[in-house]
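Engineer: need coordinates for the below:
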Amino acid sequence: MKANRLLSLIAVVTALSTAHTAQAAEPVTNYPTQVVKIVVPYTPGGITDLLGRALASRLEKKWGQSVVVENKSGGSEAIGAAYVAKSKPDGYTVFIASDAAFLVNPLLKKSLNYNPETDFEPIMRLAEGLAFLVVRPDLNIRSLKDLLALAQAKPGQVTFGSEAVGSPSEFRMRLLGGLTGGYKMNHIPYNGMVPIISDMLGGRVDSAWLPPHLARPQIEAKALLPLATNGTKRNWMFPEVPTLTELGFNQTDLSFKMMLVAPTGTPKPIVDKIARDVLEVMQTPDFNEKYVRFNGYTGIASSPKEFQDYLVRTRPFLKQMVKDAGFEAQ
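Structural biologist: Purely as a prediction, here's the structure:
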């Protein structure tokens, strides 16, 4: 009698354990079973938004589930980052952002409503972007040397726009200024890149580092004049434009990297599945050509571990660069 009861109890416990295991595994095995949201910390039209939407479209076809992009701009990516950090860690909210959100903000902001080091699960670095430094033709500036000299001659009067405070664009300009007599330009931060172009064409901003897909039509129309590009070699779009390294400023050559994360606590099997599927999409030749290379970017998709290693390796480097560039946390 007691033996029968013991066997029944064991059977019940086993059944419950099996059911619990099945329930726990179900989201991983069947993921995704509902809409997946990709949060972009910029306004529509920029390269991060463009890549996010292209990736969403390919993943939607691959997964048979809706994948949507939600734009949450502002605060140097901090608004979008905080939103994702507080989201349920189930794999249905992910975040595409740059070094600003994951590395730079804690160095520049005394108060953040998210923790870049503990609030996210790295999924993958996606692409590394180059840019063109452009100016308005009516400024009669024909070289980077001319622009820096004008900034020295007119402290605080020469403006440049960037996508955010602490962006690679701002770092470049501060370092360039520091190497040529001191940083004396007037920085105007925006929530994304597209509004900068409107203000440049309207005569309200003098200069900016623009991603190739936005700079190209303006350069071809001669509405904006390119002075330099970053990267180890000249950009295939405009091979006549010199690199910062050629001009003697290799230490200012920072790039814009797009990276994908999920909220901390997202199950590892889901993170790994997203990483595998995103890597497959990013390495598809037509996707890489149309959405990455054509826009002047380079695919760097690899793995969650590679992304984590990059964060650990880069934090001390950027910390020193922030100090050298004269930034002060605010």
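Engineer: only C-alpha atoms from now on, for both contacts and neighbour counts.
Structural biologist: OK.
Engineer: could you list every residue that touches the residue nearest to residue 186 when sequence neighbours are not counted?
Structural biologist: Nearest residue to residue 186 in three dimensions, chain neighbours excluded: residue 159, at 4.6 Å (Cα to Cα, 6 or more residues apart in numbering). Residues counted as contacts of residue 159 (Cα atoms under 8 Å, 6 or more residues apart in numbering) are 185-188, 205-207.
Engineer: show me the contacts for the residue most central in space within the chain.
Structural biologist: The centroid of the chain falls nearest to residue 98 when counting by Cα atoms, centre = their mean (2.5 Å). Contact partners of residue 98, counting by Cα under 8 Å, 6+ apart, are 256-259.
Engineer: give me the distance between it and residue 2.
Structural biologist: Using Cα to Cα, to the nearest Å, one gets 64 Å for the distance from residue 98 to residue 2.
Engineer: what lies in contact with the helix or strand encompassing residue 79?
Structural biologist: Residue 79 belongs to helix 78-85 when assigned by DSSP states H and E. With contacts defined as Cα under 8 Å, 6+ apart, helix 78-85 is touched by 39-41, 71-74, 93-95, 101, 105, 112-114, 119-120, 262-264.
Engineer: stretch 144-154 too?
Structural biologist: With Cα under 8 Å, 6+ apart as the test, stretch 144-154 has contacts from 141, 157-158, 176-177, 180-182, 184-185, 227-228.
Engineer: let's see this one next to it:
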Amino acid sequence: MKTRAGIAIKLVAGCTLIAAGVAHAQQPADPAAGYPNKPIRFIVPFGAGTQTDVLGRLIGQKLTESLGQQVIIDNRPGASAILGNELGAKATPDGYTLLMSGTGALAINPGLFPKLPYDPIRDFAPITKLVIVTQTLVVNPSFPAKSVKELVAAAKAKPEQINYASFGAGAANHLTTEMFQHAAGIRLGNNVSFRGSADANLQVMSGQVPMMFDSMTSVLPHVKSGKLRGLAVSTAARSPFLPELPTIAESGYPGFEFAGWTGILAPARTPGPVLDKLEKAIIAALQKPDVKELFNTLAFTPAGESREEFRRFMISEIAKWGKAVKDSGTKIH
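Structural biologist: All right, here's what the predicted structure looks like:
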């Protein structure tokens, strides 16, 4: 005859097994299973037709093809890209909102704006860095200096007399120029600000302003046509688009490296398996012939880092550009 104690033990054991089975059944499925099952919003914090927008639309098209769901570009320009980045940071972290962002919004803005409505590390899950955009030091062809060494000598001979063009205080090319002055121990003249690259290039080509740093994308055709003279590039390695130009580092200033970059991120707390799926799809897109062709047309250097590599890169870039902002004394009110 079964004792009451024995029956009780069996009942407890049975209930434990049932509870374990229910708990197992209630465990969430793989978040990436069936993802995506609806359109994905892709925020681009710049206007339609800009280089970043063109890049975003092509990557979005490739993701549409590989993921089987429409990737819809959502242009949100304005306020130094703060508006679009804030929108991306506050979106639901489910993999259905992506953000294209880069140097200015993620690495420079934290040092410029004391009350930025997003934190680049806390509020985003980096997916991959897409491209590197080389800054190129150019001068008007009539300017005497034909090398970095000669430019530095001219600046030392005439301190605070050689003006330079930029896109405004705190812009990447302004800060790159400031750090070049710091590295070379020189003081250039006035920072002559223009609304964009086209205006700045025109003024340097016309001789109204003798020099500037600008993206390889913008200056490449003018250097090749002889309307601008290239002196050096700001990256650690020479650019394949103008391989004859030395780096600033090899021109006498070791360690000098300031370049633009663009990557894709998701809101923080987006499930890891979803991020892995997106990372794989985006890096695969970078290998497509038409994507490579666009990179060549825009003079972009492809990247394609892992999520962890991109996260570490962002941390180092925030520190580097933050120091540049502080050392330059730039303040945005």
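Engineer: what residue in the second structure is paired with residue 91 of the first structure?
Structural biologist: Alignment note: residue 91 of the first structure maps to residue 95 in the second structure; criterion TM-score structural alignment.
Engineer: name the SS class of that match, please.
Structural biologist: Assigned by DSSP: H, G, I helix; E, B strand; the rest coil, the conformation of residue 95 of the second structure is coil.
Engineer: list the residues that contact it.
Structural biologist: Residue 95 of the second structure makes contact with 36, 40, 266, 270-271, 274-275 under the criterion Cα under 8 Å, 6+ apart.
Engineer: residue 328 of the second structure too?
Structural biologist: By Cα under 8 Å, 6+ apart, the contact set of residue 328 of the second structure is 175, 178-179.
Engineer: and of those, the nearest to residue 282 of the second structure?
Structural biologist: Distance to residue 282 of the second structure, by Cα to Cα, is smallest for residue 175 among the contacts of residue 328 of the second structure, at 30.4 Å.
Engineer: counterpart of that closest one in the first structure?
Structural biologist: Taking TM-score structural alignment, the alignment pairs residue 175 of the second structure with residue 171 from the first structure.
Engineer: how about the nearest residue to its match, chain neighbours excluded?
Structural biologist: Leaving aside its sequence neighbours, residue 171 of the first structure sits nearest to residue 325 (Cα to Cα, 6+ apart; 6.9 Å).
Engineer: tell me the counterpart of that neighbour in the second structure.
Structural biologist: By TM-score structural alignment, residue 325 of the first structure lines up with residue 328.
Engineer: ok, back up a step: quick one: which of the contacts of residue 98 of the first structure sit in strands?
Structural biologist: Those of the contacts of residue 98 of the first structure mapping onto strands are 256-259, per DSSP state E.
Engineer: what residues in the second structure pair up with the longest strand seen in the first structure?
Structural biologist: If you go by DSSP E, the first structure has its longest strand at strand 120-129. Per the alignment by TM-score structural alignment, strand 120-129 of the first structure matches residues 124-133 in the second structure.
Engineer: compared with the first structure, how much does that stretch deviate?
Structural biologist: For stretch 124-133 of the second structure, the mean deviation from the first structure after alignment is 1.6 Å (mean Cα distance after the TM-score superposition for the first structure).
Engineer: identify each buried residue in that stretch, please.
Structural biologist: Buried positions in stretch 124-133 of the second structure, judged by neighbour count with 16 or more other Cα atoms under 10 Å: 124-133.
Engineer: equivalent analysis for stretch 38-55 of the first structure, please.
Structural biologist: Neighbour-count burial for stretch 38-55 of the first structure flags 38-44, 46-55 (criterion: 16+ other Cα under 10 Å).
Engineer: hang on, residue 72 of the first structure packs against residue 48?
Structural biologist: No: contact criterion Cα atoms under 8 Å: residue 72 of the first structure and residue 48 do not qualify, at 11.9 Å.
Engineer: hey, what's in contact with both of these two?
Structural biologist: By Cα under 8 Å, 6+ apart, residue 72 of the first structure and residue 48 have these common neighbours: 40, 42.
Engineer: check the first structure for its longest helix and report it.
Structural biologist: Using DSSP state H to define each element, the first structure has its longest helix at helix 2-30.
Engineer: which strands and helices lie in contact with it?
Structural biologist: With contacts taken as 3 or more Cα pairs under 8 Å, 6 or more residues apart in numbering; DSSP states H and E, helix 2-30 of the first structure sits against no other helix or strand.
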